[in-house]
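**Student:** got a predicted structure here, sequence first:
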Amino acid sequence: MYGLDDLATRTLNHLSGHSPIMDGFMILLSEVGIPLMVALVVAQWWVRTSREHTRHVLVSSGLTFLLGLALNQVILLFVHRMRPYDAGLTHLLVAPNPDYSFPSDHATASFAIAAAFLVHRFYRRGLAFLIVAFLIAFSRVYIGIHYLTDVIGGATTGLLAAYLVRKFYREGNWLDQRLTRIG
């Protein structure tokens, strides 16, 4: 498995360094993709159609985002994977990161947002967020900061978080009524 992961990571990372425009885009996407997604979620708070339901989905998205990152912290207690550039596998386009590599917080956060919208049947928005999530995950391997399985693991954590929030955070409960009426 590690050999295949190394090969896939090296192949994707070796796409970098040939086009300054593509390198710049991937670096930018890696740096601002998550904040942009969060801003787009927050901006929907003031929509006029299906306001309470939309706000429930937005709160669920935020909870999914936080739960996914919390799950990553638990995983990091047990998994201490070295970054691919530390292993001499990739060349790095950004400053090194001192944290462990698995799972990717960027992949977790972006897939958590997309999955939260999809499990609530907001398919158009969810699909748009999913496309961005795939691009962000790809950018993390492209710029040399993660192995391919790091972003797959992060995406899985984000999807699991969306499932858990959907299962346990119910629309219309006491907390949901209080939160969706803010602002």
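**Tutor:** Alright, I've got the coordinates.
**Student:** okay, CA-based contacts and neighbour counts for the rest of this
**Tutor:** Fine.
**Student:** which residue packs closest to the most centrally placed residue in the chain, ignoring adjacent ones?
**Tutor:** Closest residue to the average C-alpha location of the chain: residue 110 at 2.4 Å, with Cα atoms, centre = their mean. Once flanking residues are discounted, residue 110 sits nearest to residue 133: 4.8 Å by Cα to Cα, 6 or more residues apart in numbering.
**Student:** for the one you found, give its distance to residue 78.
**Tutor:** Residue 133 sits 26 Å away from residue 78, going by Cα to Cα, to the nearest Å.
**Student:** ok, these two, which is more surrounded?
**Tutor:** Comparing residue 133 with residue 78 by other Cα atoms under 10 Å, the one with more neighbours is residue 133, at 26 against 8.
**Student:** where's that one, which helix or strand?
**Tutor:** Element membership for residue 133, per DSSP states H and E: helix 123-142.
**Student:** next structured bit after that helix?
**Tutor:** helix 148-168.
**Student:** for that next one, buried residues please.
**Tutor:** For helix 148-168, the neighbour count (16 or more other Cα atoms under 10 Å) marks 148-163, 165-166 as buried.
**Student:** ok, and here's another one to check against it:
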Amino acid sequence: MSLESLNLDLFSILNVPEQASPLMMHFATFVAHDLVYLLITCFALFWFYGHQNSKVLILKAFVFCCVALSISEVASYLFNTPRPFVMHVGQTLIAHEATGSFPSNHMTIFSSIAFAYYFSARRDIGRFLLAVAWLVAWSRIYVGVHFPVDMFGAFILSWAVNLAGLKLWHRYQTKLMCWVMFLYEKLFSALIQRGLIK
């Protein structure tokens, strides 16, 4: 069996069935489209109200996510693989532009953040976020905007970026954190002094 055949077969298994329940479709749509905004909100709250160690890990996740996402965008442009709805394959539950499908940006975001925590002292959080990343992967296939191969590609990309950049992070994290905290304390000094944020 070729990779293309396996990809299509997996998609047909994971994509929304014709007799899917409205509850399952709403859940998948929320995970596929809106969960990323909830993640961003949680990280913003953890940054503003968390301790120094939390801020360091959030900065690490942000840096690795930006690097992986930049590579993902370039790869998506270069490969320009069609999405399922462009090929008239399966059903689609959410609207999406006909941009390149491989690799998935959503999976890149969630996986790179998850690996940033996994390759740290908070591996427990990393494991949880990896599970969330694969939930997002399922949902993006379920709603019909990605193929399974897009998810595996994003997962491998995120893993490789985190692994490759780990030594650089350990070398420069202190300097980078000092610079970021200097800017943060300058911009939000009034709120910090009033104790509204940390």
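**Tutor:** Ah, there it is. Note that the coordinates shown come from a computational prediction; the quantities given were computed from them, not determined experimentally.
**Student:** and the TM-score between these chains?
**Tutor:** The pair, once superposed, lands on a TM-score of 0.89 when counted by TM-score structural alignment, normalised by the length of the first structure; 180 aligned residues with a Cα RMSD of 1.8 Å.
**Student:** roughly how far is the lengthiest helix in the first structure from the heart of the chain?
**Tutor:** Assignment by DSSP state H gives helix 51-78 as the longest helix of the first structure. Chain-centre distance of helix 51-78 of the first structure: 11 Å, with Cα atoms, centre = their mean, to the nearest Å.
**Student:** can you name the residues of the second structure that the helix or strand just after it overlays?
**Tutor:** Remark: after helix 51-78 of the first structure, the chain's next helix or strand is helix 105-119, criterion DSSP H and E. The alignment of helix 105-119 of the first structure onto the second structure (TM-score structural alignment) spans residues 105-119.
**Student:** buried set for that stretch?
**Tutor:** Under the neighbour-count criterion of 16+ other Cα under 10 Å, stretch 105-119 of the second structure has 105-118 buried.
**Student:** can you find the partner of residue 27 of the second structure in the first structure?
**Tutor:** Following TM-score structural alignment, the counterpart assigned to residue 27 of the second structure within the first structure is residue 25.
**Student:** how about residues contacting the helix or strand that contains its match?
**Tutor:** Following DSSP H and E, one finds residue 25 of the first structure within helix 20-43. By Cα atoms under 8 Å, 6 or more residues apart in numbering, the residues outside helix 20-43 of the first structure that reach it are 16-17, 58, 61, 93-94, 106, 109-110, 113, 129, 132, 135-136, 139-140, 142-143.
**Student:** give me the buried entries from those residues.
**Tutor:** For those, buried by 16+ other Cα under 10 Å: 16-17, 58, 61, 93, 106, 109-110, 113, 129, 132, 135-136, 139-140, 142-143.
**Student:** end-to-end on stretch 13-28 of the second structure?
**Tutor:** End-to-end distance for stretch 13-28 of the second structure: 15 Å, by Cα to Cα.
**Student:** show me how far it is from its chain's centre.
**Tutor:** 22 Å.
**Student:** what residues sit buried inside it?
**Tutor:** Under 16+ other Cα under 10 Å, the buried positions of stretch 13-28 of the second structure are 14, 15, 16, 25, 28.
**Student:** distance of the last one from residue 63 of the second structure?
**Tutor:** Translated: residue 28 of the second structure. Separation of residue 28 of the second structure from residue 63 of the second structure (Cα to Cα): 28 Å.
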